[in-house]
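Sequence and predicted structure are below.
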Amino acid sequence: MLNQLIVALLSSGALAGLIFLLRRVTKVQVWDERWHACFVTANQGWFWRRVAWVTQPKLMVGWCFLLAVVQWSTRGWLGALGVLAGLGGANVIGIIIKHTLKRPRPVQHLAHDDGYSFPSGHVLGTTVMTVMLWQLYGPAWWLAGSLLLWWGLVAYSRLTLRAHYPSDVVGAVLLALSWLSWLKWLIQLLGWF
């Protein structure tokens, strides 16, 4: 339980620090644009668009409900509730941050990638689902490798499709880790599992 609290505090602090830097230090935007240029390629082909489509936030909610049904059948309603709270809570916090910061997307992003940039909703949902799947079904090496590969493809797709800056991806990961750690700490504190 102490480990969860430590991870929650560290990731929350890092996320708060990143948000502070994005709002107050203009050189961070310059750095972000330079790093972003390293990831952007002329090839925005079907593969990267499919990766982004499968992990779009609306579809990720469907994947989450599917996982919740599996959890309901194997671990009961608390397992299903934990899965739904994991993605649902992260999405709500992500939307609040997006509409508070109002960070514009990178130049030349795809037309259907509307809205604000920070944090990446695709990466947030994928990170939450990856961590939850690992916690529920790990620690097999093949599962870890598959989840890490999938996460990497999603993160890279958001950069190469010009939808997000690198800090948007980092912020999404920090938010996911922070929220899931706080949630797991609370669940353990209440003795639900």
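It's in. What you see is a predicted model, and the numbers here were worked out from it, not measured in a lab.

From here on, just use CA atoms for contacts and neighbour counts.
Will do.

residues touching the nearest residue to Leu5 once chain neighbours are set aside, list them.
Excluding its sequence neighbours, the residue lying closest to Leu5 (C-alpha to C-alpha, 6 or more residues apart in numbering) is Trp185, at 6.2 Å. With contact taken as C-alpha atoms under 8 Å, 6 or more residues apart in numbering, Trp185 is in contact with Met1, Gln4, Leu5.

next up, a second structure to put side by side with the first:
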Amino acid sequence: MKRFKNSIYVGLPIFLIFAVSIVLHASWVEQFDSFFQGLVRSVSGLQNLMLKITVLAAPKLDLVWMLLIAVILWLKKRRPLAISLVVTLVSADAVGFIVKHIVQRARPVQHLAIDDGFSFPSGHTLGMGIIVIWIIMVMLPRVMENKTHRIWIDTLLIIWLIIVMCSRIYVFAHYPSDVCGSVALALTWVGAVELIIYPILNRYWRLDYK
């Protein structure tokens, strides 16, 4: 259980720093966004590719990935994991919606018409962040004993999450601080939900979290 506590210790302060700084219009956030937006956009000609990536990470499609993973886990008699994933992603989407309407940050002026609503946090990044971090922190340690294989899968998943983050910046759907804050929120939420849901699930299934 220590890793879940550590995820909160790391994720929550970072998320709060971004959220509060955005609300207060801190100058460092503008500099942060300007630098990383320029860095991501330094490679031209990727608009169509980035749009396809952002579709794969859309919140509605995240629910499809969630259900697919949950059904497989349920059929494999890994029902606590299936319940954990569903609860984590659905509740995170709700929290993300609430935070959006508290912070009320406008999107970059260049954003596409399809991207409406508030900018912080990024729903695409939050949803994919939840799935990626949950797989790395919750599922793989319980279903895969080979640590080398886990490291390779963890690395690929992290690279995919970074690509999703970059795609949202590239198409001007979000600022860099939006996607970074979203990952911090996802890290926090995965840890928090596991700490809350563990004693409940442990009443019905013998769990072996450490």
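It's in. Small disclaimer: the values here were computed from a predicted structure and weren't measured.

Could you say which helix or strand holds the most centrally placed residue in structure 2?
Closest residue to the average C-alpha location of structure 2: Gly129 at 1.9 Å, with C-alpha atoms, centre = their mean. For Gly129 of structure 2, the host element (DSSP states H and E) is helix 123-134.

Tell me the mean distance between that helix and structure 1 once they are aligned.
Following superposition, helix 123-134 of structure 2 is found to deviate from structure 1 by 1.1 Å on average (mean C-alpha distance after the TM-score superposition for structure 1).

Give the aligned range of that helix in structure 1.
Mapped onto structure 1 using TM-score structural alignment, helix 123-134 of structure 2 spans residues 121-132.

With stretch 184-197 of structure 2 instead?
With TM-score structural alignment as the criterion, stretch 184-197 of structure 2 aligns to 174-187.

can you list contacts of stretch 14-28 of structure 1?
Gln29, Leu101, Ser167, Gly171, Leu174, Leu175.

Sketch out the helices for structure 1, chain order is fine.
Assigned by DSSP state H, structure 1 shows helices spanning 2-24, 26-39, 46-54, 57-75, 77-101, 121-137, 141-160, 166-190.

Out of those, flag the one nearest Gly115 of structure 1.
For the helices of structure 1, proximity to Gly115 of structure 1 was assessed by C-alpha to C-alpha; helix 77-101 is nearest, at 8.4 Å.

Centre of the chain to the closest one, how far?
10 Å (C-alpha atoms, centre = their mean, to the nearest Å).

Check which residues of it are buried.
79-91, 94-95, 97-98 (16 or more other C-alpha atoms under 10 Å).

Could you name the helices and strands sitting against that helix?
helix 57-75, helix 121-137, helix 166-190 (3 or more C-alpha pairs under 8 Å, 6 or more residues apart in numbering; DSSP states H and E).

Trp151 of structure 1 is nearest to which of those helices?
Among these, helix 121-137 sits nearest to Trp151 of structure 1 (C-alpha to C-alpha), with 6.3 Å.

That closest one: how far from the chain's middle?
With C-alpha atoms, centre = their mean, you get 7 Å for helix 121-137 of structure 1.

quick one, that helix and helix 57-75 angle?
Interaxial angle of helix 121-137 of structure 1 relative to helix 57-75 (axes from the mean of the first three to the mean of the last three C-alpha atoms, to 10 degrees): 10 degrees.

Helix 121-137 of structure 1: which residues count as buried?
Within helix 121-137 of structure 1, judged by 16+ other C-alpha under 10 Å, the buried ones are 121-134.

Could I get those residues in JSON lines, plus columns for distance to Arg24 of structure 1?
Shown next, in JSON lines, are these (distance: C-alpha to C-alpha, whole Å):
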{"residue": "Gly121", "distance to Arg24 of structure 1": "23"}
{"residue": "His122", "distance to Arg24 of structure 1": "25"}
{"residue": "Val123", "distance to Arg24 of structure 1": "24"}
{"residue": "Leu124", "distance to Arg24 of structure 1": "23"}
{"residue": "Gly125", "distance to Arg24 of structure 1": "27"}
{"residue": "Thr126", "distance to Arg24 of structure 1": "28"}
{"residue": "Thr127", "distance to Arg24 of structure 1": "27"}
{"residue": "Val128", "distance to Arg24 of structure 1": "28"}
{"residue": "Met129", "distance to Arg24 of structure 1": "32"}
{"residue": "Thr130", "distance to Arg24 of structure 1": "32"}
{"residue": "Val131", "distance to Arg24 of structure 1": "31"}
{"residue": "Met132", "distance to Arg24 of structure 1": "33"}
{"residue": "Leu133", "distance to Arg24 of structure 1": "36"}
{"residue": "Trp134", "distance to Arg24 of structure 1": "36"}
